[in-house]
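A.B. asks: compute the structure for the input listed below.
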Amino acid sequence: MKTTILTPSLSRQAGGIFEAERRLSQALHRLPDVEIEVVGLRDEKTTADLPDWAPLTPTVLPTWGPEAFGYSPDLVNTLLGTDADLLHLHALWMYTTVAALQWRRATQRPHVVSVHGMLDSWAVNNAEWKKQIVGWLYEHRSLRQAACLHALNDEEYEAIRDYGLETPVCVVPNGVDLPGTAPDRAPPWAETGVPEGDRVLLFLGRLHPKKGLSELLAAWEKVEPNGWHLAIIGWDDGGHEAVLQDQATEAGLTDRVHFLGPRFGEEKGAAFHHADAFILPSHSEGLPMAVLEAWSYRLPVLMTPACNLSEGFRSGAALSIEPSAQGIADGLGRLLDRTFDEWREMGEKGRALVEQSYTWPQIARTMREVYRWVLGEGPRPDCVYVD
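C.D. replies: The predicted structure is shown next:
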């Protein structure tokens, strides 16, 4: 079974999608009967992150014109040259969708589309008129002609159906790698002078308005948690970090709120390992990798229902917050009212969830069964919905 993975970004510039598509591809590659080839577009972070795809060696293509569209004149011919049985496209709204449609038309072979939260109502309403035009031009055709759409959870499945699509949908989550021994590195906030013994609430992700960070800062000002610091780790998207820093300065929070920039690899692992709790006050997510990583490090989590991990609330691994200043402040108050033993119990429940459902080898095996069904080589898996 030869599968081509097509992505508009092979680097951290894609945010959590980068980790999801990379680790799924690597896990599939390790299965004995799956051959994986990766094709993607070049961006400013590709050279730095390409080694992380090993043992896979992605084909990297340059783009012309606006980066947001990602036009690559050689993409269609490159895809045809892979002679794949199946094409798996990650993400929507870009030229990669156009290329996938042309590949499908030329080969009469099936394609699968991972939507990565991009059909959730918040995401659809963001730049709505542009997406309506793109949808009319090519995106709707790709979504309807796909052999299967890939949703990360039941909430995303419902969003796909609410969008009006009747295409079969497989519900297969993202995964994480379980951390091993404790990292040797000090926590990244140590360099900011956080006193030893003070506690740290960690946010890690893209610095974008949809993540609810402005509301988080407003909540932090309301609560003023004594003995706690807020560590914000992530990459700036569209200048939002400067807006947040100005907000923190105006509110007098600079001694308790620390903007630490992006961290990867061992530095990211050290941040999770040394944090006391994790927060994601997002307005919209597909299935956030950062929450799964926090659970893998046994951290208690505060998150919104929009993170689409309701099993975290049901199991007691997470506290539910609303993406508003008051809603987040209420959640912070509930966290601070708990004892250390109660935090540890939350974290253990999160780790158990990850071990049970969110490791890459088991996710790759499930996706292989989806591929077999799409190719007519096996029965429809339980994770595939056709209604």
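A.B. asks: could you use CA atoms for every contact and neighbour count after this?
C.D. replies: OK.
A.B. asks: the closest residue to residue 266 other than its chain neighbours: how many residues sit nearby?
C.D. replies: Excluding the flanking residues, the one nearest residue 266 by CA to CA, 6 or more residues apart in numbering is residue 183, at 6.8 Å. Taking other CA atoms under 10 Å as the neighbour definition, residue 183 ends up with a count of 17.
A.B. asks: remind me which helix or strand residue 183 belongs to.
C.D. replies: Using DSSP states H and E, residue 183 sits in no helix or strand.
A.B. asks: surely it touches residue 269?
C.D. replies: Yes. Here residue 183 reaches residue 269: they are 6.9 Å apart, a contact under CA atoms under 8 Å.
A.B. asks: list the contacts of residue 249.
C.D. replies: By CA atoms under 8 Å, 6 or more residues apart in numbering, no residues touch residue 249.
A.B. asks: so how far is residue 207 from it?
C.D. replies: To residue 207, residue 249 is 17 Å away according to CA to CA, to the nearest Å.
A.B. asks: swap in residue 251?
C.D. replies: The gap separating residue 251 from residue 207 is 19 Å, by CA to CA.
A.B. asks: who has more neighbours, the two?
C.D. replies: When residue 251 and residue 207 are compared on other CA under 10 Å, the one with more neighbours turns out to be residue 207, at 25 against 13.
A.B. asks: residues contacting the more buried one?
C.D. replies: Residue 207 sits next to 213, 234-237, 240-241 when contact means CA under 8 Å, 6+ apart.
A.B. asks: as CSV, those residues with distance to residue 58 and neighbour count would be great.
C.D. replies: Below are these laid out as CSV (distance: CA to CA, whole Å; neighbours: other CA atoms under 10 Å):
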residue, distance to residue 58, neighbour count
213, 34, 25
234, 25, 21
235, 24, 21
236, 26, 15
237, 25, 12
240, 31, 16
241, 31, 22
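A.B. asks: among these, name the ones in helices.
C.D. replies: Among those, the residues falling in helices (DSSP state H) are 213, 240-241.
A.B. asks: let's have those in a markdown table, adding distance to residue 104.
C.D. replies: Formatted as a markdown table, those follow (distance: CA to CA, whole Å):
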| residue | distance to residue 104 |
| --- | --- |
| 213 | 41 |
| 240 | 38 |
| 241 | 41 |
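A.B. asks: between those residues, which is nearest residue 190?
C.D. replies: Here the nearest of those to residue 190, counting by CA to CA, is residue 241; it sits at 20.7 Å.
A.B. asks: structure for this one too, so we can compare:
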Amino acid sequence: MKILEVATFKLGACGPTEVLIPIIKNINIENEHSVDVFSTLTFDEKKEKKIKSLNANYFYKQKNKILSKKEIVAAIPDFETYDLIHIHGVYNIDNIMIAKLAYQMSIPYVITTHGNLMEESLQHSKIKKKAALFLFIKKFLSHAECIHALSNKEKKDIEKIIKHKNIEIIPNGIELLENSYKKENGIKDDKISLLFIGRIDIHHKGIDILIDSLLSLEENLIEKYELYLVGPYDGHFDEEYIKSKIKENPILESVIKIEGPKYGNEKEVYYEKADIFVHTSRYEGMPIAVLEAISQGLPILVTPETNLADIVEQSKNGFITSANVKEVEKSLIELNTFNKMELRELGKRGKNWASLNLSWNIISKKYLKMYSKYVGD
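C.D. replies: This is a model prediction of the structure:
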């Protein structure tokens, strides 16, 4: 099979790119298959080197404007020779234009929505998204041979929008790593260390919910927690929100640790030292940072909106809460009943389950099976 992956390809970003790199690498190892990439962004030399290292061709937009049929054919040589096109993301007009051309040329295409159609996501910019659904996206979805969802919840939310006959569920995968770091980064043994890694977007990531849940705890209980926020602020509002919250509630000075963005080994130190990874998002695709935490043997506390409730239920490696203050507070109270050894055992359980179900080799084979099913239909 000859497959073209279409995505907003960004190195160093979470989301579709972090999924595509190991998928392409694994599939292109097999000589009978080949995967190429079209980025809906213009040329980037670092991306070209990375993609070529995966034995894939790298195509990209020539200009920062909406693609026309002529520009698609010019940018992607032998477009008509692909057996299947896999499109990542819904709210991208270039994706819709490529899908339209594929449909006209009878090339089957698959869409991965990456959480774009989940109920909570649709509440954000609600009017614009409803208009786009009506004008463009339902047709875009209906012409797809298959819609790929990351979880049962996402599948159910997609079905509320369109009754598509083929909706496949394949979760994101993880790279399983050996823990190799020593206790030297200052996280205290006498406190329960909560860890969040990612973009500090107060509303989207539900960080306001998490902080207010901590503040709802009795004083003798909140003092047992430390919350490490690792990542860049999404914007000025988010930074000011955290600063104001700490100023208004002095107890948070000893609870919240703003660590800033960390990468590579520096980031992995936090996975190694924390007691539990928390992600109380209001909507998500399937956050790579949480999967990385599982791969490092950390238990997790997540909302269903992260698209990870299925994994927690199956692996029994943590806690599922709801995206509201009262429910997260209850989860924190329950968490306090576990000692550190019990939390480590939860984390080990999750890592063991993931090694059998979420390795990139396993997930890549599921992608290939999905592709094979719809090629030539």
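A.B. asks: quick one on the thing from earlier: ok, the contacts of residue 207 of structure 1 in structure 2, which still hold?
C.D. replies: Taking both residues aligned by TM-score structural alignment, their matches' CA atoms under 8 Å as the threshold, the shared contacts between this structure and structure 2, drawn from the contacts of residue 207 of structure 1, are 213, 234-237, 241.
A.B. asks: which one of these is nearest residue 325 of structure 1?
C.D. replies: Comparing these against residue 325 of structure 1 with CA to CA picks out residue 213 as the nearest, at 9.6 Å.
A.B. asks: what helix or strand is the most far-flung residue of structure 2 relative to its centre on?
C.D. replies: Taking CA atoms, centre = their mean as the measure, the residue most remote from the mean C-alpha position of structure 2 is residue 220, 35.0 Å away. Here residue 220 of structure 2 is covered by helix 219-222, with elements defined by DSSP H and E.
A.B. asks: roughly how far is that helix from the heart of the chain?
C.D. replies: 32 Å (CA atoms, centre = their mean, to the nearest Å).
A.B. asks: buried stuff in it?
C.D. replies: If you call a residue buried by 16 or more other CA atoms under 10 Å, then helix 219-222 of structure 2 has these buried ones: residue 222.
A.B. asks: ok, now stretch 48-59 of structure 2?
C.D. replies: Taking 16+ other CA under 10 Å as the neighbour-count basis, stretch 48-59 of structure 2 is seen to contain the buried residues 48, 51, 54-59.
A.B. asks: in TSV, list the residues you listed along with secondary structure.
C.D. replies: Supplementary listing: the buried residues of stretch 48-59 of structure 2 in TSV, determined by DSSP: H, G, I helix; E, B strand; the rest coil:
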residue	secondary structure
48	helix
51	helix
54	coil
55	coil
56	coil
57	coil
58	strand
59	strand
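A.B. asks: dump the residues you listed to TSV, plus distance to residue 99 of structure 2.
C.D. replies: As requested, the buried residues of stretch 48-59 of structure 2 are arranged in TSV below (distance: CA to CA, whole Å):
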residue	distance to residue 99 of structure 2
48	23
51	22
54	25
55	24
56	21
57	19
58	18
59	16
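A.B. asks: doesn't residue 257 of structure 2 fall inside a strand?
C.D. replies: Yes. When the secondary structure is assigned by three-state DSSP, residue 257 of structure 2 falls within a strand.
A.B. asks: between the kept ones among the contacts of residue 207 of structure 1, which sits nearest residue 95 of structure 1?
C.D. replies: Compare each of those with residue 95 of structure 1 using CA to CA and the shortest gap goes to residue 237, at 21.0 Å.
A.B. asks: tell me the contacts of that closest one?
C.D. replies: Applying CA under 8 Å, 6+ apart, one finds that residue 237 of structure 1 lies in contact with 206-208.
A.B. asks: counterpart of it in structure 2?
C.D. replies: Structural alignment (TM-score structural alignment) places residue 237 of structure 1 against residue 234 in structure 2.
A.B. asks: would you mind pulling the contact partners of the longest strand seen in structure 2?
C.D. replies: Secondary structure of structure 2 per DSSP state E: the longest strand is strand 34-42. With contact meaning CA under 8 Å, 6+ apart, strand 34-42 of structure 2 is reached by 1-9, 24, 27-28, 51, 56-64, 76, 94-95.
A.B. asks: for ChimeraX, write a command that selects the buried ones of the residues you listed.
C.D. replies: Typed into ChimeraX, the next command selects the buried ones out of the contacts of strand 34-42 of structure 2 (criterion: 16+ other CA under 10 Å):
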select :3,4,5,6,7,8,9,24,27,28,51,56,57,58,59,60,61,76,94,95
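A.B. asks: excluding sequence neighbours, find me the nearest residue to residue 280 of structure 1.
C.D. replies: Nearest non-adjacent residue to residue 280 of structure 1, counting by CA to CA, 6+ apart: residue 303, 4.8 Å away.
A.B. asks: for the one you found, the count of nearby residues, please.
C.D. replies: Residue 303 of structure 1 has 26 neighbours, counted by other CA under 10 Å.
A.B. asks: repeat that for residue 357 of structure 2.
C.D. replies: Under the criterion other CA under 10 Å, the count of neighbours that residue 357 of structure 2 has is 17.
A.B. asks: now residue 236 of structure 2
C.D. replies: Burial of residue 236 of structure 2, expressed as a neighbour count using other CA under 10 Å, amounts to 8.
A.B. asks: then the one 10 residues further on?
C.D. replies: Here the count is done by other CA under 10 Å, and residue 246 of structure 2 has 17 residues near it.
A.B. asks: thanks a lot, see you next time.
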